[in-house]
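[1] Fold the stuff below for me.
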Amino acid sequence: MTQKSENTLTVGREAFAYFQHGLETGDWKKFLDMLTEDFTFWFPMGKFQGLNVGKQRAQEFFQYVTQAFSPGLKLNSLDRVTSNETTVVFEFRDEGMLFGEPYKNRVAVSFDVRGNKICSYREYFGSDGKSN
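    Next up, the predicted model:
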């Protein structure tokens, strides 16, 4: 593994720990602090479907996630971590309540790393959100 790949994985793991904390508690500050000012993210559905640009838009998105999954999502398992020189992908299973209804899902999130920051995020789901 090259030094750049090792840095990418280290930064990605740190960001994922903050991401997980945000999902569980609604406190996204440390994750948001790791985002570049020109941060972009892609989400597959709903109000934020498609490409979104900017740290402010990301803050709005993660506030929406907190409201949708109140009182928080629990990560059941981290199934796989894959990385290269610029990107780290985390595949995991989570569960909680989505707008008051039971929720379980398989998810993959991809972080693009630039230096010690996250410059891009993409999310993909594996189920309808009701069962695994």
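[2] going forward, measure contacts and count neighbours with C-alpha atoms only.
    Will do.
[3] pretty sure Thr66 is touching Gln59, no?
    No - using Cα atoms under 8 Å, Thr66 makes no contact with Gln59, being 10.6 Å away.
[4] Following up with a second sequence; could you model it the same way so I can compare the two?
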Amino acid sequence: MSEPINAFDTRSGSRRKMFGVVAAGGLAGLGLLGRPAHAAVAGGSGGVRQVADRAMDRFDRGWRTGDWEPFLAMLTPRFSFWFPEGQWRGRHEGEAGRRAIAEWARFHGTSGNRVSGERRSVAVMGDRVLYEYDSRGASSSTAGYLNWETIIVQVRGERISALHEYWGNVPPTGN
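    So this is what the prediction gives:
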């Protein structure tokens, strides 16, 4: 039986158990846990968590400002991108994955879509970092957006080689 994941709760500033046995087993079933952490130590700036946080800070800034270039600069040329719906739905790998996330980011930047997300927790799993967000629309084009999201990034050196975003099967809406 799997153990719960230890996570840092940004609301209370303390470590807590997260997801429990069922979700940890579900993530393992998806192949997200249990893989060897052959790149678990990133060079230069202090490790996987710091590189992932730097990438996600740029990701958040992209949503707030529409300027995705700093985030895109942190991606490896061969990239794994998973998105749950719309034009970019599914899994995109390698150079096609890099192109897909760049198109996705530029679409949101030029269309005026703005989202404000609050990180609720963060868990490091070898070379992957899982972020839990509560997000809301922050522009007229996203006014009805209200979502809980889980984003997993994979770190390779000083860059990220994957971004997989998960949420429900129905597009989120606000009240």
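[5] Report the TM-score for the pair.
    In this superposition the chains share a TM-score of 0.85, using TM-score structural alignment, normalised by the length of structure 1; 128 aligned residues with a Cα RMSD of 2.3 Å.
[6] and Thr66 and Gln59 of structure 1? which has more neighbours close in?
    Neighbours were counted for Thr66 of structure 1 and for Gln59 using other Cα atoms under 10 Å; Thr66 has more, 21 against 15.
[7] max-length helix in structure 1?
    helix 3-25 (DSSP state H).
[8] Excluding its own residues, what touches that one? List them.
    Contacts to helix 3-25 of structure 1, defined as Cα atoms under 8 Å, 6 or more residues apart in numbering, come from residues 27-28, 30-31, 34, 65-66, 71-75, 83-88, 90, 111, 113-118.
[9] Show me what secondary structure element comes after it.
    Later in the chain than helix 3-25 of structure 1, the nearest helix or strand by DSSP states H and E is helix 29-33.
[10] what range in structure 2 does that next one sit on?
    Helix 29-33 of structure 1 corresponds to residues 69-73 in structure 2, going by TM-score structural alignment.
[11] Centre of the chain to the matching stretch, how far?
    Centroid separation between stretch 69-73 of structure 2 and its chain, computed with Cα atoms, centre = their mean, to the nearest Å, is 14 Å.
[12] got it, and stretch 152-160 of structure 2?
    On the basis of Cα atoms, centre = their mean, stretch 152-160 of structure 2 sits 11 Å off its chain's mean C-alpha point.
[13] which residues in structure 1 does it align to?
    Under TM-score structural alignment, the match for stretch 152-160 of structure 2 is residues 110-118.
[14] Name the residues of the matching stretch that are buried.
    110-114, 116-118 (16 or more other Cα atoms under 10 Å).
[15] What of stretch 77-88 of structure 1?
    Buried residues in stretch 77-88 of structure 1, counted by 16+ other Cα under 10 Å: 81, 83, 85-88.
[16] Kindly report the same for stretch 167-175 of structure 2.
    By neighbour count on 16+ other Cα under 10 Å, the buried set for stretch 167-175 of structure 2 is empty.
[17] picking that back up, got a list of contacts for the match of stretch 152-160 of structure 2?
    7-8, 11-12, 15, 34-36, 39, 86-90, 119-123.
[18] 7 Å - rerun?
    Contacts with stretch 110-118 of structure 1, where a contact means Cα atoms under 7 Å, 6 or more residues apart in numbering, come from 8, 11-12, 34-36, 86-90, 119-123.
[19] And stretch 77-85 of structure 1, by the same measure?
    Stretch 77-85 of structure 1 is contacted by residues 4-5, 8-9, 88-93 when judged by Cα under 7 Å, 6+ apart.
[20] Give me the buried subset of those residues.
    With burial judged by 16+ other Cα under 10 Å, the buried subset of the contacts of stretch 77-85 of structure 1 is 5, 8-9, 88-93.
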